[in-house]
Structures are given as structure tokens and as C-alpha cells.
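Peer 1: Here is a sequence together with a model predicted from it:
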Amino acid sequence: MFVNPYLNFDGKAEEAMTFYKSLLGGEFEGGVSYFGDAPGMELPEDEKTRVMHISLKVSDQVTIMASDIAPSMGHTLTKGNHNYISLAPDSKEEGERIFRGLSEGGSIEMNYEKTFWGAYFGSFVDKYGIGWMINYTLKPDEE
């Protein structure tokens, strides 16, 4: 299992991650996904260019991920929600087990379910106020 920091920004994710890359090195994995690229999302024009996801692989052990908030979706950036712990479990079932256990007594933001980007994903704030994301990327023969 990998544990990765996940940072949230208010329109500055790409700028910040480019800055981090200039100092830490590494490569962006999978390019930059913007909110405007997601199917079926109706957003104001100024939010379509906000980053939905960016991933900077600094080393085999460290990947820093980030996104921007989308104010039209009710997101606000407040101290405490700007950083998540993102887990990449080894199986869909392990992800589900971790999601159920850590989210118990907390506040689920997105249920652990199949996504359009080919993963099972869920996010929540645990009972201690810590933000978590669980993302299991499906293998080619999995559903």
C-alpha cells in the first residue's frame, strides 16, 4: 500500500505543483485533469480550467497529489480540508474494508464506488477530523 499526501488549492493547484516539481524534481503522472474534462459536469467557465487532479511522482516511494476546489459545487477551502491522506490499496476489497473502517463515525464525502477514471474511489473525514481518500485503480481485466 502507498500513502500519499493530497493537497487542495483554490485555483492554484497547477501553479503550486509546478513549483514543487521545480524544487523536488520528478514527473507528472498522467498529465493534468481539469474539471472541464469530466463528462456531464456543468460548471461556470472559470471553474472548467481548475485542476481536478494532478500527480507528481517525486520518487518510487513519494507521490504528491493535488486538486483545486470547485466553489459552484459547494467546495470551500478552509484550514483543515486542504490536505488529505490518500491510500492506494492493493485490491478493491482491501479498499472497501479500509473505507468502511476509517469512515465509521465520520462524514462521508463520496461513497467508495466505481468512477469514470477506472478506479474505485471514496473520500471522507474521519471521526477525528482527518481527511482520507481511498483510490484503487482497476486492472485491465477488473470491473
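Peer 2: Structure's in. What do you need?
Peer 1: going forward, measure contacts and count neighbours with C-alpha atoms only.
Peer 2: Will do.
Peer 1: from the middle of its chain, how far away would stretch 43-52 be?
Peer 2: Chain-centre distance of stretch 43-52: 16 Å, with Cα atoms, centre = their mean, to the nearest Å.
Peer 1: Name the residues of that stretch that are buried.
Peer 2: Across stretch 43-52, burial judged by 16 or more other Cα atoms under 10 Å covers 47, 48, 49, 50, 51, 52.
Peer 1: wait, is residue 111 part of a helix?
Peer 2: No - going by DSSP: H, G, I helix; E, B strand; the rest coil, the assignment for residue 111 is strand, not a helix.
Peer 1: Against that first model, consider the following:
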Amino acid sequence: MVNTDIYLHFNGQCEQAFEFYRSIFGGEFITRQRYGDMAGGDKMNAADQDRIIHVSLSITPATTLMGSDLPSGDDHNFTLGSNFHICLQAETEKEADKLFQLLSKDGKVEMPMSKTFWGAYFGMAADQFGVHWMISYNSVKPNQA
């Protein structure tokens, strides 16, 4: 594995939370994107267009804190204590598939492994103990872009 990141989910407070975390840990945002910035985002209601679809903040050389808001229609899925994923950054697509298969066994697949609009090979699952995982492989490394 390349590294492990922490991914937090919010119900409309992601931007405020990450400004708070940045005030504590310092640094600059690696990315900050809104739902309105994605393809088809202009068709969402105005409030959802302004919500954060993805933000990342490096908090140590080996740890990135990432987050997003749920679209307002998904608010029913938001409960405290289940608003996080552990994100594993795999070194290869094959490793990503293996991690996903092992972690999702006897658990629940939330999103099967697939190519995404942001360019990663990505999937999400809850393991048999209810811990939520994101598995990601990105063939383009940040210094190669």
C-alpha cells in the first residue's frame, strides 16, 4: 500500500469543518471541489451545488484528511459514528482488487471497484464488522500530472 487516509462525511458542514481542521493543522488544501463543479452538477439544486464533493488536507507527510458532504437527498444515511471511511491507497489495480475482495467478504459492497470520473480505480465497502473502507488506485501520481 502507498498510504492510508481518513475520509470524513458531513451533512452540509464539510467546508466549515475543514477550515477548522486547517486552522489546527495548518497547510493548504490539496483539492476542494463542489458538487456544482462535476459533470451534471448544474442540474442539482443550488444548495447541493455548493456542498463539497471532495476536499483533502495534508495533516502529516504520510496522512491526508479528506472529506465530503452528502447530497441533501442522502441525509437519511447520515448518523454520527458512521460518518467516516478508512481510505487505502493501493500501489496497483491488482492490489486494490485484492484488498476490496478481502475487506468486503461477508460485509456490504457500497460501490464496486470501477474507473471513476476523477480518474481513479475506486470502490467502497463495509466489512463484516461495519467498518467502512474506500479502496483507491490512481495510475497517475501527483508529480506526474
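Peer 2: Looks like it came in fine. Remember, it's a predicted structure, so these values are computed and weren't measured experimentally.
Peer 1: Using the three-state scheme, assign residue 39 of structure 1.
Peer 2: coil.
Peer 1: neighbours around it, how many?
Peer 2: When counting by other Cα atoms under 10 Å, one arrives at 8 neighbours for residue 39 of structure 1.
Peer 1: From residue 93 of structure 1, how far off is the residue lying closest to residue 48 of structure 1 once chain neighbours are set aside?
Peer 2: Residue nearest to residue 48 of structure 1 in three dimensions, not counting chain neighbours: residue 36, with 4.0 Å by Cα to Cα, 6 or more residues apart in numbering. Distance of residue 36 of structure 1 to residue 93 of structure 1, given as Cα to Cα, to the nearest Å: 31 Å.
Peer 1: now do residue 68 of structure 1
Peer 2: Look at residue 68 of structure 1 and residue 93 of structure 1: by Cα to Cα, they are 29 Å apart.
Peer 1: So which of the two has more stuff around it?
Peer 2: Just comparing residue 68 of structure 1 and residue 93: by other Cα under 10 Å the higher neighbour count belongs to residue 68, 26 against 12.
Peer 1: counterpart of the more buried one in structure 2?
Peer 2: For residue 68 of structure 1, the aligned position in structure 2 is occupied by residue 69, per TM-score structural alignment.
Peer 1: show me what contacts the nearest residue to its match once chain neighbours are set aside?
Peer 2: Using Cα to Cα, 6+ apart and skipping the chain neighbours, the partner closest in space to residue 69 of structure 2 is residue 10 (4.6 Å). Each residue near residue 10 of structure 2 by Cα atoms under 8 Å, 6 or more residues apart in numbering is listed here: 67, 68, 69, 70, 78, 83.
Peer 1: List the buried residues of stretch 89-109 of structure 2.
Peer 2: Using 16+ other Cα under 10 Å as the test for burial, stretch 89-109 of structure 2 gives 89-90, 92-93, 95-97, 99-101, 103-104, 107-109.
Peer 1: Sounds good, over and out.
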